Structure formats: C-alpha cells, structure tokens
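Chemist: what follows is a predicted structure for the sequence shown.
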Amino acid sequence: MSEMVLWEIRNGVGHIVLNQPDQGNVISTPMAHALAAVVEQAHRTDIGAVLISASGKQFCVGGDIREFVQNREQLPQLIAEILGLLNPTMQTLANLPVPVISAIQGSLGGGGLGLGLCADIVLASNQVFLRGGYSAIGLSPDLGSSYYLSRRAGAARAKYLLMSNRPISAQECLRLGIFDALHEPHELAAQACQLAEELAAGATNSLAHIKKLCDSAHSHDLQQHLQREQQAITDCAIHPNSREGIAAFLEKRQPGFQRN
C-alpha cells in the first residue's frame, strides 16, 4: 500500500487516512491509484465499519492544480484517467454493507467534497470551512460532490454553494444538514473512533439494511418501500442477532452481536 493513503484495522474498524498533509491531500494521479487500492482492500476485508480521515490541516482540497497545469494540453485525458480509477472507487464505498463515517478535521473543496460527504455519517471539526472550488477554475463537480451536496442540502442550496464558490462555515454546514455533528478539533478523532467502534460492534446485518433502505428511500413509491422494509425486517428477524438483541434487552445487558 502507498503511504499516500494509509489503511489499518483497529477494533473491527477499517481506517482510511489521506496522508499527503503537505499538499493538502490533493487528488493527484498517484493519490487516485492509492485510494482505489485501499478502498478495494476495505471491500475485501471483514470489518464492521469504515472511518475516513486525513492527516494535516486540510481534509482534501480537491484536484492537483499543479498536475492540471503540467498537463493542460491533455487535461481531458488526465481527468478521464483519474475518474476512470475513482468513479468505481466511489461506487464501491457507497456499496459497502457497513457504516462509513468521515471525520473532517480541516477544510475541504473540489473532489474532497465527494470524499468527505460520501459517508453515511459525517463528523467535522467546528473550525472547518467547505468550499466548492470548481467554478473558480472553470470546471464542474466530480467524485459525487454535486450528488452528495444535493442529497444533504437540497439541489437549490447545492447549486448556490457550487456556483458562488463562497466558503461555508462548519456551523452553517451543520444547519444545512451537510455535516451531521461538530466537535472541538482536539476531540474529533476520538469521537469519530468511538462512534465507528460502537457501530462495528453492533448488529451489522441490521445496519446494512438500514443503510440500503435509507439510501433507496427516494427511488421507490411508498408501497414499494413498505414492501422493502417488510423484507428487510423479516431478514433481520431470521438472523441470530435479533434473538440476541431481544435477550440482552430483557436481561439488561450489552448484546454480543455477530458480524455476519
């Protein structure tokens, strides 16, 4: 594995860490290869949750502008190469059957929006600023940035944020639903790890169904969704975790859930 993106498993949680702090964790071609390899590792590993974080003062500033300048005559080909790697990677992240949490410790923009907001649960430092970045250099969003912003804040607000390119504070992101919770900078990492480990120790079959149901809620009418809910809760009821969870509740103890 490349040192650009670190991968480690602790207490059932797969940790993905963007690790080019001196460069703002830019999404260069080498970074794209490293990230794709680590996400594939997460896909193949038996874990209960994934935590995405970053080293340094910035979470991810987006694409590598220096690489764009160096390849300005072949920019469409460069973008096609990077997205050819990362679009399937983003899809793999979205399809992981476990909770994905992001801990955004520093400012993010460009493709960093997609990496930070693709998580099921987005935690952030209360000192963070979010900025679109794309319109300032005449480009449009990638890596799901417009998709996740629209899902979290609504299409109208996403257009405003991406078109105006104005920085948005962590508090405003929380109000808009872009972030799920804010923490003091020195507390963020510990809080994110604690949540990830709690979820990894939970009934992961139940969490997988919750994830699928919520992600697909706007893709079906109510009747179809009720049917999907019925099938999901039936599958959960068959699983040993439901019996363990009910027994633990009655016995007033912590449940010992199975991962699969």
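Modeler: Looks like it arrived, so ask away.
Chemist: rest of the way, CA atoms for contacts and neighbours
Modeler: OK.
Chemist: residue ranges for the strands of the chain, please.
Modeler: Taking DSSP state E, the strands of the chain run over residues 5-10, 13-18, 49-54, 58-60, 100-104, 107-109, 121-125, 129-131, 168-169, 181-183.
Chemist: check which helices and strands the helix ranked longest in the chain sits against.
Modeler: Under DSSP state H, the helix in the chain containing the largest number of residues is helix 75-95. Packing partners of helix 75-95 (3 or more CA pairs under 8 Å, 6 or more residues apart in numbering; DSSP states H and E): helix 29-44.
Chemist: run the last query once more with 10 Å
Modeler: Applying 3 or more CA pairs under 10 Å, 6 or more residues apart in numbering; DSSP states H and E, one finds that helix 75-95 makes contact with helix 29-44, helix 65-70, helix 111-117, helix 204-215.
Chemist: let's bring in a second one:
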Amino acid sequence: MDTPELIQTTLEVTDGVALIELRNAGRRNAWNGRMAGEYRWLLHHCDERADVRAVVVTGAGDDFCVGADFRELESIGETASYERPRAIPPAPFPDRADESLRRNHMYPLTLSVPVIAAIQGGCAGAGFVVSTYADFRVVDGAARVSSSYAGLGLPAEYGIGWMLPRIMGTAQSAVILLDNEPHSGSDVYRMGWAQYLSEGTGSARARAVELATRIARSSAPSSIAMMKRQLYVDAWREATEAYVRSVSDMDAAVGSADFRRSVAARRKGERVDFRTVEPKEPQT
C-alpha cells in the first residue's frame, strides 16, 4: 500500500531530514485513528527512502499533541475496550524488526533512522506516548507535559510503564505517571525525560531539526541502524550475548560501503557527508 492521503499529518524532506507534523486543526492536534495510521505510514516510508537520514516529529501550531480526541475517548468508554476499527491498514514492520518490538507504538524503535520528538505547548496522553517512543526528545522550556492517565482512571498505556524507567529511572517515572498535573518542559528535562532543552516558545522544532541535520550529515546510516538494534534489543539480553553480537556487528561494519567511504575520506583529511543519496544497506 502507498502512503495514504495525508489529512492529519504533513511531511517535508530537506537536507536528509524528514519533518513530520501532527495536524488536527482546532483540536490542539488531538490524536485519533486517522492520525495514528498516517503517522505509522510516514515512518515506514521515511525508513525506506534513500534521501531520509533522520526524522523529526512535531505538532502544528502551538501544541505537540494534547492526547486522544475526546470523541474517541467517549467511544472507548461506551464499548469498554481500546480496540477500534482501523481508519487505515497499518504499515508493515521492517523485515529486520525484532519480534519483541513488533508492537504498534514501538514502531519508531524498529526503524533504521533516528526519530526525534520536538515538543512545544501541550503534550499529554497519546502525545506523551508518541514522544516517549521517539529516540530522544527536544522540549521547549515552557511546554506542558503530562502522562494524564491517572486523571482519567487509566493505567500507563501501551508499554509506557516499561519504557519510561529505561529513559529516566523508576523514581522519576513514578513522578511523571502518578502526579497528573502538567510538568514544565524545564522540569521534564531536569528529570531526564527530555534530552535537550530549548528556551523560547516554538524553538524546539528548530533545535530538533538542527540536531537531526547534524546526525544526517555526520553519522553513517548503517551505524545508526545497528546502534538502534543494540539499544532496544541487545541491551535487554545477557551481557555475553550482547557483547558477542557487537563483535559480529564490528566485523560486518568493516566490510560496509559506509566504512570504506569514511576511511577514504579521512585519508584525504575530509569527512563524509552521509546525506549523499545512496541506498541504505540492509541490516539484521
């Protein structure tokens, strides 16, 4: 299936960076089934495109995403089930995706490209899930971030209780989950949920694009693909298994085109610009 018609998202690719914008006009980018389907398909195609080396996801206007559209929440309450008919058939997982990560909201972790969330304004509920499953986060100091689950009588959704402690530790995860009041961008940066703090309203997007461009330019696509698997799959295995697999990765890397290009450039006192469009090497 090709990318569906984009109604609640937009995509722009510049200098190796794909900018995905969540867009639900008049509803502060509230999340719904249509937006979810479009977002996953855009990630799928960004992963396959040779001209995309990094992805930034953000919200249109003043907010990132304030959570699920209340019209859908009411429907969920009426049926007492999260299961809803899909507005769009889901994009397939990459062939290399480990079985442990083949869960809908973990989709960004299976990609060969980094996904960076740029957070401004309100970020709650479903928006909190989307940004938590990015590889890292850039947040405006004035942003307002809340998991929001406790205020709705809900548990930590979609494996967030597993993911959060791996980002920010158990105690800080408890604060952001159990205290339902919004936390400032400065607070969630201090707590470790966000990795970059951008002062100035609306500045997170520009900072995230700057970081993504730097990664796209200076980091080999094959290295990023292997490192993401090491971070999200190998890191939870026994140390010996992770070590042995890393040595196997090293042996594979020294035979790669990315390695050969880099060594040749260093001999000339130069550095490779990895935004040069070449097919991404398959990773296992």
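Modeler: Okay, I see it. None of these values were measured; they are calculated from a predicted model.
Chemist: let me see the TM-score of these two.
Modeler: The TM-score (TM-score structural alignment, normalised by the length of the first structure) is 0.87; 258 aligned residues with a CA RMSD of 2.5 Å.
Chemist: got the strands of the first structure as TSV, with mean neighbour count and distance to S216 of the first structure columns?
Modeler: Below are the strands of the first structure laid out as TSV (neighbours: other CA atoms under 10 Å; distance: least, CA to CA, whole Å):
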stretch	mean neighbour count	distance to S216 of the first structure
strand 5-10	17	29
strand 13-18	24	25
strand 49-54	26	20
strand 58-60	29	28
strand 100-104	28	16
strand 107-109	25	27
strand 121-125	24	16
strand 129-131	22	27
strand 168-169	16	28
strand 181-183	20	23
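Chemist: need those strands in CSV with distance to A80 of the first structure, can you?
Modeler: Listed next are the strands of the first structure as CSV, based on distance: least, CA to CA, whole Å:
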stretch, distance to A80 of the first structure
strand 5-10, 21
strand 13-18, 22
strand 49-54, 24
strand 58-60, 20
strand 100-104, 26
strand 107-109, 20
strand 121-125, 28
strand 129-131, 23
strand 168-169, 29
strand 181-183, 34
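Chemist: of all those strands, which one is nearest L139 of the first structure?
Modeler: Among the strands of the first structure, the nearest to L139 of the first structure by CA to CA is strand 107-109 (12.8 Å).
Chemist: hang on, the earlier thing: so for D221 of the first structure, which of the strands of the first structure sits nearest?
Modeler: Taking CA to CA, strand 121-125 is the member of the strands of the first structure nearest to D221 of the first structure, at 24.9 Å.
Chemist: how far apart are that closest one and its match in the second structure?
Modeler: Relative to the matching residues in the second structure, strand 121-125 of the first structure has an average distance of 1.3 Å after the fit, by mean CA distance after the TM-score superposition for the first structure.
Chemist: grab the nearest non-local neighbour of P141 of the first structure.
Modeler: Leaving aside its chain neighbours, P141 of the first structure sits nearest to Y134 (6.3 Å; criterion: CA to CA, 6 or more residues apart in numbering).
Chemist: buried residues in the longest helix of the first structure?
Modeler: Neighbour counts over helix 75-95 of the first structure (16 or more other CA atoms under 10 Å) mark L78, I79, I82, L83, L85, L86, N87, T89, M90, T92, L93, A94 as buried.
Chemist: so it versus strand 49-54, what angle?
Modeler: Put simply, helix 75-95 of the first structure runs at 140 degrees to strand 49-54, going by axes from the mean of the first three to the mean of the last three CA atoms, to 10 degrees.
Chemist: still on that earlier bit, so which of the helices and strands packed on helix 75-95 of the first structure is the most packed in?
Modeler: Ranked by mean neighbour count under mean count of other CA atoms under 10 Å, those are led by helix 111-117, which reaches a mean of 26.
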